[in-house]
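Novice: Need a 3D model of the following:
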Amino acid sequence: MPELPEVETVRKGLNQTTLNQPIVGADVLLDSAIAHPCPVEFIAQINNTTINHWYRRGKYLLAQLQAPSQPSNPIFTSKDPIETQTSDGGWLGVHLRMTGQLLWCTSDQSLPKHTRVRLFLPEERELRFVDQRTFGKIWLVPPHLAVMDVISGLRELGPEPLSDEFSPEYLATKLRRSQRPIKTALLDQSILAGLGNIYADEALFLARIQPTTPSCRLSPDQLNRLYTHIVAVLQQAIADGGTTIRNFLNVQGVNGNYGSHAWVYQRGGKPCRVCQTPITKIKLSGRGTHFCPMCQPQLNCDLP
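Specialist: Here you go, the predicted structure:
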């Protein structure tokens, strides 16, 4: 599933390719890809709107739409959370889920087998939603409604890991009474929005914390390290364009590069990059989890 760095990579690409161009038509090839409204209304309502800007909240992509004949007027400020905003042109919301892709194409490019929705733009360009597993969803939020009134999952999200709301103190408050393994807690989107399996494994390795450690047993020093490495890993992954394991592509169809130098993720049985001990892979709360049994939780490994 695309995580925060992958979704942020897509967001940046969409802002480089799709802004200030009218959507001159749409085609829904799989009705279930449209979560709201019905496909016929989706096509009618999105026609002739213009994308002012793409935003990200957790793993959601959100485009502020401009109504026909209305001036461009992005309305977010740093103090206005996405969930409370309305827009004269409504909002386009996308969740890629496991295998979703948004691809910026010319209209003469062959249609991928699993194309679910097409948005047509000027100069024979289009934005295609491709999704092999069909779990991804698209919403069209009507004008003058807040995004969270239609996309209910936004109500459940915790703070962004790269925001001022996230801190070691925040982690301490959220985890101090939790018996859940720390890896499981980090995947809870109500605690931290956007963090997923790949980067939880990576941050825990760099913080020298065993993924199965009960959350409430983390020391202040461990919480500080964990905070630092969550932020650093996400920033590095964004700089690398995310991670491609199977399906992730940016809007130009290019793979992400982070996976080529991942510390532990998808490296089960391979030697640790620090101590050469084989990386262990286990199932934890139903998710594949990777760690080094020597470096985690030992405190004396020479890690960056």
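
Novice: hey, let's count contacts and neighbours off CA atoms from now on
Specialist: OK.

Novice: Tell me, how many residues neighbour residue 208?
Specialist: 24 (other CA atoms under 10 Å).

Novice: My error: substitute residue 18 in the last question.
Specialist: When neighbours are counted by other CA under 10 Å, residue 18 registers 20.

Novice: I have a second one here; can you model it like the first so I can compare?
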Amino acid sequence: MPELPEVETVRRGLNQLTLNQNITGGDVLLNRTIAYPFSVDEFIHEIKGSAIMTWHRRGKYLLSELSSSAGYLGVHLRMTGQLLWLHRDEPLHKHTRVRIFFGDQQELRFVDQRTFGQMWWVPPKVAVESVMTGLAKLAADPFSPEFTVEYLAAKLQNRRRPIKTALLDQSVVAGLGNIYADEALFKCGVLPETLCTDLQLKQIQQLRQVIIEVLETSIAAGGTTFSNFLNVKGINGNYGGVAWVYNRTGEPCRVCSNVIQRIKLGGRSSHFCPQCQR
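Specialist: This is a model prediction of the structure:
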């Protein structure tokens, strides 16, 4: 699943390529991709004639402001979603779900193999969270001023569950997922099964800092591609080649040369170094 760095990479690409160009139409190939409105014809009708002013990111959600007070266009990539900026003559991928047409024969194409991704049109003067209801449940973004040591400590206190599981909870940290939770825990030397209640304040301070550092490093590398993530130009992310532990089971630790191990926590794989993490 695309995590914060991948979604941020897509946001930056969209802001480079799609702004201030009128939407001339569109085509919905899989109706259930449109979460709101319930009519796909209404979805196309309401965004047609407007232009994208800017793209924002909230956690793993993308949100674009539309011109002429036309509301917002929202996207969540979920497991396998891709937003690709293409010439309309490009052959259709068999997993293409939505096409949004622009001038000069360009289009924004939503490709989604697993079909869990969603798009929304949010009407003007309507609270975005009332339509994209998942936004209301999000915690602070790691790059926001709200993401302080005190904030993270308060979120983790009294939680008798593994820190790795807690970090995947979007009501604790918005945008963090399996890849970067593993990477952050390695960087601060904490085992994934360590209970939140057993963490010392110094460890929480370090965890907050390395979460930000790991995310910044991945964004600079264009995100991670282990399966099907592509940026808006169809290019793979490069962070996977420098990952500390994620997806490196059986390989030597880059720090101590001990073998990287993998366990299951809450149904998710967790990668760690038994020497560097305690």
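
Novice: Just give the TM-score of the two.
Specialist: Here the TM-score for the pair of chains, by TM-score structural alignment, normalised by the length of structure 2, is 0.98; 277 aligned residues with a CA RMSD of 0.7 Å.

Novice: Report how many residues lie close to residue 1 of structure 2.
Specialist: Neighbours around residue 1 of structure 2, by other CA under 10 Å: 19.

Novice: Would you quantify the distance from residue 116 of structure 2 to residue 82 of structure 2?
Specialist: 11 Å (CA to CA, to the nearest Å).

Novice: The two: which has the busier surroundings?
Specialist: Comparing residue 116 of structure 2 with residue 82 by other CA under 10 Å, the one with more neighbours is residue 82, at 27 against 14.

Novice: secondary structure element for the more buried one?
Specialist: strand 81-87 (DSSP states H and E).

Novice: ok, then the element right after that strand?
Specialist: Heading C-terminal from strand 81-87 of structure 2 (DSSP H and E), you reach strand 96-102.

Novice: which residue numbers in structure 1 go with that following strand?
Specialist: Counting by TM-score structural alignment, strand 96-102 of structure 2 lines up with residues 115-121 of structure 1.

Novice: Can you give the distance of the matching stretch from its chain's centre?
Specialist: 21 Å (CA atoms, centre = their mean, to the nearest Å).

Novice: Other residues contacting that stretch?
Specialist: Outside of stretch 115-121 of structure 1, the residues within contact range by CA atoms under 8 Å, 6 or more residues apart in numbering are 21-30, 33, 126-131.

Novice: Could you do stretch 137-153 of structure 2 as well?
Specialist: 58-59, 170-175, 201, 204-205, 208, 211-212.

Novice: Buried ones only from these, please, as a ChimeraX command.
Specialist: Applying 16 or more other CA atoms under 10 Å to the contacts of stretch 137-153 of structure 2, the buried members can be selected in ChimeraX as follows:
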select :58,59,170,172,173,174,175,204,205,208,211,212
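
Novice: Aligned to residue 148 of structure 2, what sits in structure 1?
Specialist: So, by TM-score structural alignment, residue 148 of structure 2 is matched to residue 167.

Novice: List the buried residues of stretch 281-290 of structure 1.
Specialist: Buried residues in stretch 281-290 of structure 1, defined by neighbour count with 16+ other CA under 10 Å: 281, 289, 290.

Novice: which residues of structure 2 does it align to?
Specialist: Going by TM-score structural alignment: stretch 281-290 of structure 1 matches residues 262-271.

Novice: show me where the stretch 151-278 of structure 2 has strands.
Specialist: Taking DSSP state E, counting those that start in this stretch as the test, the strands found in the stretch 151-278 of structure 2 are 261-265, 268-272.

Novice: Could I get those strands in JSON lines, plus columns for distance to residue 126 of structure 2?
Specialist: Output for these, formatted as JSON lines (distance: least, CA to CA, whole Å):
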{"stretch": "strand 261-265", "distance to residue 126 of structure 2": "39"}
{"stretch": "strand 268-272", "distance to residue 126 of structure 2": "37"}
